[in-house]
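Chemist: Quick check, what structure comes out for this input:
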Amino acid sequence: MAAERNLNVQVLRAVAAFLVVVGHAAHETEVMSAALGRPAADLSAVNWGFGVDIFFVISGFIMVYTSADLFGRPGAWRIFLTRRLIRIVPLYWLLTTALLVGALLMPQLLNVPISDWKHVLASYLFIPSMRVPGEIRPVMALGWTLNMEMFFYVLFAAALAFPFRRGMAVLTLAILSFATIGLAFQPEQVQLAFWSQSLVLEFLFGCLLAVAFLNGARLTAPVAIVLGLIGFAGMLKVPGLDGEPTAFDGLRWGVPALLVVAAAALSPGSSSRAVLWLAALGDASYSLYLAHPFILRPLRNVWINFVGDSISLTVYVLVAAAIATLGSVLVYRWLERPLLRWAQAWLGPSSKRPAHAPEQAAALS
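Modeler: Okay, here's the model as predicted:
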């Protein structure tokens, strides 16, 4: 089953990563505000983490979209997981190592809480682990999304043992079961508590959307635009409703994210120059997601020392997001792509994606 490159989804990957960067840049201004005596950028009316919800839905969509022909094939789980590990591990391990080295050499700059060697090992192995009391995150905090991705990949790989329809039924049942455990029992065991978050439903939303796509579901451009606008409106926080994370976040943010992804995936494609440029940025979205903290933190210090309080910190958010985006393109070209080629060559031809398969989402990746 051939899977052609979906430019709309690639563009949406770029948008999702950019939302996360803007949110983190705004967070940096809280520290800058104390140093400069200027108000921090108040962008709190928007859930900028909505980019992660979009990534999770995209991930579910692309896994089914690109791997539908693997269902029921002998050794499919091994092929799938090998490709996923090649795509996710090299850059993440490299940047995690860089963060650990930086934390040892410049602890005052990075301020990375490292509990013990077990937590470090769990971070490399994508096993949920407590970073500090009450916070289940790896050494690189934003890598929590990759821990969730890897859990989904394992469930997906198990479902590949069955023919397509039965495999999708097994996957749906597994994800619903974990989400139900989380909602009904709120387990305290660290790994089960993490894996049973309602956010896991967002992967299922993407999977079911891909099934609809493969069965011919499409949207006209006007309908897609309206659906996308409704979805993006869902990222606005409702006073009195959206405060601390809740057990229902997978529905609260996942449903609007599904509308956004559906608008992109099911709408007519375009090959205009602007779309191609944004799709190219979507290719670099994994680098943007992982590398932007390494760009924002030094830039924050540069801004404090050389720009000072002469310009609104909202301008910093815009400048920092733009510089992080450009920097991620360089990381993608000079680090991510060479690492990907090396890993594919090391693991052999069977690890390579078919020529027709699009760049796969990471999580976001």
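
Chemist: Every contact and neighbour count from this point should use C-alpha atoms.
Modeler: Fine.

Chemist: now the strands for this structure?
Modeler: 130-132, 135-136 (DSSP state E).

Chemist: Indicate which one of those strands is closest to Ser44.
Modeler: The closest of the strands of the chain to Ser44 is strand 135-136. By Cα to Cα, the value is 21.4 Å.

Chemist: Would you mind pulling the contact partners of that closest one?
Modeler: Applying Cα atoms under 8 Å, 6 or more residues apart in numbering, the external contacts of strand 135-136 come out as Pro128, Ser129, Met130, Trp144, Val190, Phe194.

Chemist: Just the buried subset of these, please.
Modeler: Among those, those classed as buried by 16 or more other Cα atoms under 10 Å are Pro128, Ser129, Met130, Trp144, Phe194.

Chemist: could the residues you listed be laid out in a markdown table, adding distance to Ile62?
Modeler: Output for the buried ones among the contacts of strand 135-136, formatted as a markdown table (distance: Cα to Cα, whole Å):
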| residue | distance to Ile62 |
| --- | --- |
| Pro128 | 24 |
| Ser129 | 27 |
| Met130 | 30 |
| Trp144 | 20 |
| Phe194 | 23 |
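
Chemist: next up, for comparison:
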Amino acid sequence: MQTDRGKPAFLTGLGGFRALAALIVLTGHALSWIAPLATFPAPLCASLARLTQLGLSGFFVLSGFVLFYTHAPGPGRPPFRPGRFALARLARVYPVYGLLALASLAVFLVREPEVVSAHPASLVACLSLTQTWFFAPATPTLFPIGWAVSTEVFFYLVFPLLRRPIAALPSRRAGLWAAAGLLAAPLLADAWIARSWPDLFAWALARHPGYAVATADLAGLFFQWLTYTNPYLRVFEFLCGMATARLFLLGTRGPAWLGVAAAAGLAGLVAAPFPGDWFFLSVAANNALFAPFLAAACLGLAARAPAPAAWRSVNALAGASLSVYLLQPFTLEPWAALPELFPDSWPLAAAGGMAATVAVGLALSRRVEAPAARRILAWGRPKG
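Modeler: The predicted structure follows:
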């Protein structure tokens, strides 16, 4: 399945997957930031949180699948050049990220200039996309939504090291065992975190004694980093996507109903009430809980793309997914003022914020993200 230049053919179904993941995250954020959650039943609030968790996990699994599918070694494939790969990844994420990170920084400079001047390390971490690589609770986050890009950049750095071992899986059975192991590893880590949480929190408090009078704040920050934003745990989702792509390249397609079954499983995980005393599920929902079904969905959609995946609007949203994601603080949060004036208007405000985000995201992708990527890649292309 290759083009005449040796590049693998585009998988339409995965473009549809990316567009759907972008809409899921956008919906979760719009409802969480705009709707009056205090009036909602607790199970519904939990489902809304899981909706965002699902979408972001989908991006991480999909990233591993697409990168390995694109850069897997094989006969007739172009050679893998780490420098060119790094430049392509930089061209893909940094122009729009840098623009919006600077916009967020400008907001801080207007509202709280002392925060930026007092924490230069936070500025360096934000601009270098390393803000999730370390737990630094006393350092303010200047562009909070950028955490997912920081985590993704870590995946890009380790991909050249992981590419060959995944490609060495010799058979479908080996690929299945590898995928299963990569799914089991974070779940085992989650079980250990759930069991050892008091000791882990005591360790964090000992290293950040300034939070002795604000232990609840430290607990929330540490739990968020440990289970949700740090790349060292979430890399397993990326690896699972890589192993699933290896299965696909080995000829594994799965039954025709695989995509539907995966979607049903994901919907059940989002909607099902979790037992209040099972801390493990709260930990796992922050990272690997959805990965098995997401990997199955990738495999099913790669083999059999549904008709909507080929729609021009779906492809446009898939291409603009990064811009749509990073824009959300700027295009969603202003709409939260409408329900404060008109309490029953939150559905209209949420819909308006989502429409504005998609519209501005498409324009930003077309005018900034795509042209900047082309220029960077042209700059790095060998002459002659």
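
Chemist: one step back: so of the strands of structure 1, which one's packed in deepest?
Modeler: Comparing the strands of structure 1 by mean neighbour count (mean count of other Cα atoms under 10 Å), strand 130-132 comes out on top with a mean of 17.

Chemist: and that strand, how far from the chain's centre?
Modeler: Here strand 130-132 of structure 1 is found 21 Å from its chain centre; the criterion is Cα atoms, centre = their mean, to the nearest Å.

Chemist: Mean deviation, that strand versus structure 2?
Modeler: Superposed on structure 2, strand 130-132 of structure 1 shows a mean distance to its aligned partners of 4.6 Å (mean Cα distance after the TM-score superposition for structure 1).

Chemist: Now the lengthiest helix in structure 2: buried residues?
Modeler: Assignment by DSSP state H gives helix 172-207 as the longest helix of structure 2. Buried residues in helix 172-207 of structure 2, counting neighbours by 16+ other Cα under 10 Å, are found at 172, 174-176, 178-179, 182-183, 186-187, 189-191, 193-194, 200-201, 204-205.

Chemist: which residues sit in contact with Ser312 of structure 1?
Modeler: Contact analysis of Ser312 of structure 1 by Cα under 8 Å, 6+ apart lists Arg38, Pro39, Ala41.

Chemist: Equivalent analysis for Val115 of structure 2, please.
Modeler: Val115 of structure 2 neighbours (Cα under 8 Å, 6+ apart): Phe108, Pro140.

Chemist: ok, now Val255 of structure 1?
Modeler: With Cα under 8 Å, 6+ apart, Val255 of structure 1 has these contacts: Glu202, Gly231.

Chemist: related to what we said a few turns ago, any idea how far the longest helix of structure 2 is from the chain center?
Modeler: Helix 172-207 of structure 2 sits 19 Å away from the centroid of its parent chain (Cα atoms, centre = their mean).

Chemist: now for that helix, which elements pack on it?
Modeler: Helices and strands touching helix 172-207 of structure 2, by 3 or more Cα pairs under 8 Å, 6 or more residues apart in numbering; DSSP states H and E, are helix 215-224, helix 231-249, helix 279-285.

Chemist: do you know how far the equivalent of Ala86 of structure 2 over in structure 1 is from Phe152 of structure 1?
Modeler: Per TM-score structural alignment, the equivalent position to Ala86 of structure 2 in structure 1 is Leu81. Shown here: Leu81 of structure 1 relative to Phe152 of structure 1, a distance of 11 Å by Cα to Cα, to the nearest Å.

Chemist: Repeat that for Pro222 of structure 1.
Modeler: Distance from Pro222 of structure 1 to Phe152 of structure 1, by Cα to Cα: 33 Å.

Chemist: Give me the more crowded residue out of the two.
Modeler: The neighbour comparison of Pro222 of structure 1 against Phe152 (other Cα atoms under 10 Å) goes to Phe152, with 23 against 11.

Chemist: what does that one align to in structure 2?
Modeler: Aligning on TM-score structural alignment places Phe152 of structure 1 opposite Phe155 in structure 2.

Chemist: doesn't Phe238 make contact with that match?
Modeler: Yes: counting by Cα atoms under 8 Å, Phe155 of structure 2 does reach Phe238; the two are 7.1 Å apart.

Chemist: thinking again about what came up before, burial measure for the match of Ala86 of structure 2, as a count.
Modeler: Leu81 of structure 1, neighbours per other Cα under 10 Å, totals 17.

Chemist: Reformat the strands of structure 1 as CSV; add distance to Leu236 of structure 1.
Modeler: Listed next are these as CSV, based on distance: least, Cα to Cα, whole Å:
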stretch, distance to Leu236 of structure 1
strand 130-132, 29
strand 135-136, 25
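
Chemist: The ones you listed: which one's closest to Ala45 of structure 1?
Modeler: Comparing the strands of structure 1 by their distance to Ala45 of structure 1 (Cα to Cα), the top pick is strand 135-136, with 23.9 Å.

Chemist: Now do the closest one: distance to the chain's middle.
Modeler: Using Cα atoms, centre = their mean, the offset of strand 135-136 of structure 1 from its chain centre is 18 Å.

Chemist: how close does the spatially most distant residue from the centre of structure 1 sit to Tyr316 of structure 1?
Modeler: What lies farthest from the middle of structure 1 is Ser310; by Cα atoms, centre = their mean that is 34.7 Å. Counting by Cα to Cα, the gap from Ser310 of structure 1 to Tyr316 of structure 1 is 11 Å.

Chemist: ditto for Ala16 of structure 1
Modeler: 20 Å.

Chemist: of these two, who's got more company?
Modeler: Shown here are Ala16 of structure 1 and Tyr316; by other Cα under 10 Å, Ala16 has more neighbours (27 against 21).
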